[in-house]
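S.K.: The following comprises the amino acid sequence and a computationally predicted model.
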Amino acid sequence: PENKKATLVAELTNDIKRISPPKFYGTTLGDGAENWLNKMEKYFAIRNFFEETKVIWGAYQLSQEASLWWDSHKDELKIDESNITWDQFK
């Protein structure tokens, strides 16, 4: 399983260089987070992401305030990104 994940991550890294998924910087305005989640789901569908890698890549696309919030949230709740589903992440 770990070897498979390493291979998947390497392949996805190459793919991500060709088609960039959207970044999310955090917002308090309207449906900004929901729009980003929808764009990520479209990106995942186009790239045929495996469920196990969605949260890892979703979290990777968080930047600035959004990244700080997620890091704090996952540490506080002791969340392991590799053990939660995309639906739980949302």
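M.R.: Received it, and whenever you're ready, just let me know what you need.

S.K.: from here on, contacts and neighbour counts on C-alpha atoms
M.R.: Noted.

S.K.: what residues are up against the spatially most central residue of the chain?
M.R.: Per Cα atoms, centre = their mean, the C-alpha nearest to the average position across the chain is that of residue 58, at 0.7 Å. If you count contacts by Cα atoms under 8 Å, 6 or more residues apart in numbering, residue 58 has them with residue 40.

S.K.: secondary structure element for it?
M.R.: Using DSSP states H and E, residue 58 maps to helix 51-60.

S.K.: okay, pairing it with this:
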Amino acid sequence: MHQLVEQFFKLKPSKFNGTGDPEAAILWIKELEKAFALLRCSGEDKVILAVYQMQGNTSNWWEATQGKVFPEGTDLAWNAFVKAFNIKSFSDYVWEQKMYEAKFVELSRYAPRLVDEPVEWARRFRDGLKPEIKSQLVPLNLKDYNELYERVQLIERDTAERAAASGS
């Protein structure tokens, strides 16, 4: 284990403090998974190393939650950890939008003619959004997918912040 920890730290993995930004949470997990693949970590090693990289609110959350995720006598499983982390990091609403975006990108590979043009790619993505998000974007008539996706993220973040502020 000592050698694994040493190799892990040589890769300079980032810490995570739970900034509230869903994108930061996704990127942190992806970064860790790349390091874990390189080091050929076991599921238990992955959880131990990831927990060590947590700081602030995220560390406090894990201290309060770990007994529920891994009751005494349960093996530490990476998938269970990631599932709990994602539930903590994303509201259902944000998670649903992330899944839609990922599915859209995945499926677009099978119908390249339908999304050959960047404008068409953006339009089709926009048309598949939830009505409450779509209605805010249609008047902007955004033709660039990256800009459209960035706006969707801003709307999601704003919606989540307002929901948190109102207590719903």
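M.R.: Happy to help now that I have it. The model shown is predicted, which means the values in this text are computed figures rather than measured ones.

S.K.: Got a TM-score for the pair?
M.R.: Once the chains are laid over each other, their TM-score by TM-score structural alignment, normalised by the length of the first structure reads 0.75; 81 aligned residues with a Cα RMSD of 2.1 Å.

S.K.: coming back round to it: return the residue of the second structure aligned against the residue nearest to the centre of the first structure.
M.R.: If you follow residue 58 of the first structure across to the second structure using TM-score structural alignment, you land on residue 50.

S.K.: Share the number of residues neighbouring the residue nearest to residue 82 of the second structure when sequence neighbours are not counted, please.
M.R.: Closest residue in space to residue 82 of the second structure, ignoring its immediate chain neighbours: residue 29 at 7.9 Å, by Cα to Cα, 6 or more residues apart in numbering. The number of residues packed around residue 29 of the second structure, counting by other Cα atoms under 10 Å, is 17.

S.K.: SS state for residue 29 of the second structure?
M.R.: Taking DSSP: H, G, I helix; E, B strand; the rest coil as the rule, one finds residue 29 of the second structure in the helix state.

S.K.: That one maps to what in the first structure?
M.R.: For residue 29 of the second structure, the equivalent position in the first structure is taken to be residue 37, counting by TM-score structural alignment.

S.K.: Verify the stated contact: that match with residue 89.
M.R.: No. Under the criterion of Cα atoms under 8 Å, residue 37 of the first structure is not in contact with residue 89, lying 9.9 Å apart.

S.K.: for the second structure, which helix is longest?
M.R.: Counting residues, the longest helix in the second structure under DSSP state H turns out to be helix 145-166.

S.K.: re the thing from before, check the mean deviation of the helix holding residue 58 of the first structure from the second structure.
M.R.: When the second structure is overlaid, helix 51-60 of the first structure sits 1.1 Å from its aligned residues on average, using mean Cα distance after the TM-score superposition for the first structure.
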